[in-house]
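Novice: give me a model of this one.
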Amino acid sequence: MNIEQILDKVYLLPGALKLKLYQSIVKVSYPKGHILLRADKIENSIYFIKKGIVRAYSKTGDNEITFWFGKEGDTILSMKSYVENQKGYEDIELLEDCELYELKISNLQKLFYEDIHIANWGRKFAEQELIKTEERLISRQFRTATERYKDLLKNNSNLIQRVQLGYIASYLGITQVSLSRIRAEIK
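Specialist: Below is the predicted model of the structure:
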């Protein structure tokens, strides 16, 4: 997915302003297994996924709890660093070799002050991220693991082929054995 498509999904900017935003974005690549964002660190960049899959997770004791997957067109960021310039709580691991677009938060903040349209783009961006987080929370609280798995199949079926089942089980809040049982029941 190209950067124009990704940015336009958030909010349509006039051409000259879109170009101004593009000029702050750099294309980067990292290998599978790379930890892009680290917990307990203030992150300085936002990334948009051109190609690849990532996961967000938090460590609790000896366990890693996966709570989000990102794929082509999605945004990678520490919302805590982006909004409050504070240390984040998540690690972001690349599950495939990834091509990303990187935008420094400081450059984006500068553009917010320079133009109301870009500031509105940033507002819409934050609103969309908040809604995605809210939907994940509601799903986790009010749906069964089977319902969450079916929803994953319906909305992100390609993740099943691209992501380890252990990460999917963690994302669903169940063991790998329970996931195997659910998968057998659905077939």
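
Novice: make it CA atoms for all contacts and neighbour counts henceforth
Specialist: Noted.

Novice: in stretch 115-130, which residues are buried?
Specialist: His117, Ile118, Ala119, Asn120, Trp121, Gly122, Phe125, Ala126, Glu129 (16 or more other C-alpha atoms under 10 Å).

Novice: could I get those residues as CSV with distance to Lys59?
Specialist: Below are the buried residues of stretch 115-130 laid out as CSV (distance: C-alpha to C-alpha, whole Å):
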residue, distance to Lys59
His117, 38
Ile118, 35
Ala119, 34
Asn120, 34
Trp121, 32
Gly122, 29
Phe125, 27
Ala126, 25
Glu129, 22
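
Novice: for comparison, sequence B:
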Amino acid sequence: MEIDQVIDTIYNIPEVSKVNLKKFITEVSYPKGHLLMEANKVIPHMYFIKKGIVRAYSSGINNEITFWFGNEGEPVVSMNSYVNNQPGYENIELLEDCQLYKLETDRLKKLFNEDIHIANWGRKFAERELIKTEELIISRQFKPALERYKDLIKDKPDLLKRVQLGHIASYLGITQVSLSRVRAEIK
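Specialist: Predicted structure coming up:
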């Protein structure tokens, strides 16, 4: 997905503001398996996915819990680093070779003070991330695994072709055996 589409998906801003924002966005590429962000570290930048897929996970004593997948057009950000300039709690792993757009958060915050349109874009960005987090929490708390799986098929159907079933099971909060049962129930 091209950067203009990514910016416009979050919030439409005047062309002059978009040009100013894009001055500070660079393209980077990393291979599958690369750890883009590490837990317990302040991450001074954010990304938008041009091509590829990533997962966010937290590590427990004996396991990893996947709690988010991102693909083309989506932002990748440690919200605790972005908002509070404090270490994040998530690890972000690339599940495919990825092309990303990188933006330093300090530079973005300076742009917020210089351009009200970019400031509004940043507000819309944060609002969208908050809503995604609320939806995730509500889904995990109140929906059974079958319904969460159906939501995943509806919202991100390509994940099932691109992501290991173990990561999908972890995301749904179930074992791979339970995921097999859920998948059989749908067929």
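
Novice: any idea how far Ile43 of the second structure is from Pro31 of the second structure?
Specialist: As judged by C-alpha to C-alpha, to the nearest Å, Ile43 of the second structure and Pro31 of the second structure stand 19 Å apart.

Novice: select the longest helix from the first structure.
Specialist: With secondary structure taken from DSSP state H, the first structure has its longest helix at helix 116-142.

Novice: that one aligns to what range in the second structure?
Specialist: When the second structure is aligned by TM-score structural alignment, the counterpart of helix 116-142 of the first structure is residues 116-142.

Novice: so how far is the matching stretch from its chain's centroid?
Specialist: On the basis of C-alpha atoms, centre = their mean, to the nearest Å, stretch 116-142 of the second structure is displaced by 11 Å from the centre of the chain it belongs to.

Novice: how about the helices in the second structure?
Specialist: Counting by DSSP H, the second structure forms helices over residues 3-10, 15-22, 79-84, 105-114, 116-142, 145-155, 159-162, 165-172, 176-186, given from the N-terminal end onward.

Novice: tell me the most buried of those helices?
Specialist: Using mean count of other C-alpha atoms under 10 Å, the stretch among the helices of the second structure with the greatest mean number of neighbours is helix 165-172 (a mean of 20).

Novice: and it against the first structure, how far off on average?
Specialist: Superposed on the first structure, helix 165-172 of the second structure shows a mean distance to its aligned partners of 0.2 Å (mean C-alpha distance after the TM-score superposition for the first structure).

Novice: which residues are in contact with that helix?
Specialist: The contact list for helix 165-172 of the second structure, computed with C-alpha atoms under 8 Å, 6 or more residues apart in numbering, reads 64-68, 140, 145, 148-149, 160, 175-176, 178-179.

Novice: can I get the residues you listed in TSV including distance to Ile25 of the second structure?
Specialist: Conversion of the contacts of helix 165-172 of the second structure to TSV gives the following (distance: C-alpha to C-alpha, whole Å):
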residue	distance to Ile25 of the second structure
Glu64	31
Ile65	31
Thr66	28
Phe67	27
Trp68	24
Arg140	34
Ala145	39
Arg148	35
Tyr149	35
Leu160	30
Thr175	39
Gln176	39
Ser178	42
Leu179	39
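
Novice: out of those, which is nearest to Pro14 of the second structure?
Specialist: Of all the contacts of helix 165-172 of the second structure, Trp68 has the smallest distance to Pro14 of the second structure: 31.2 Å, by C-alpha to C-alpha.
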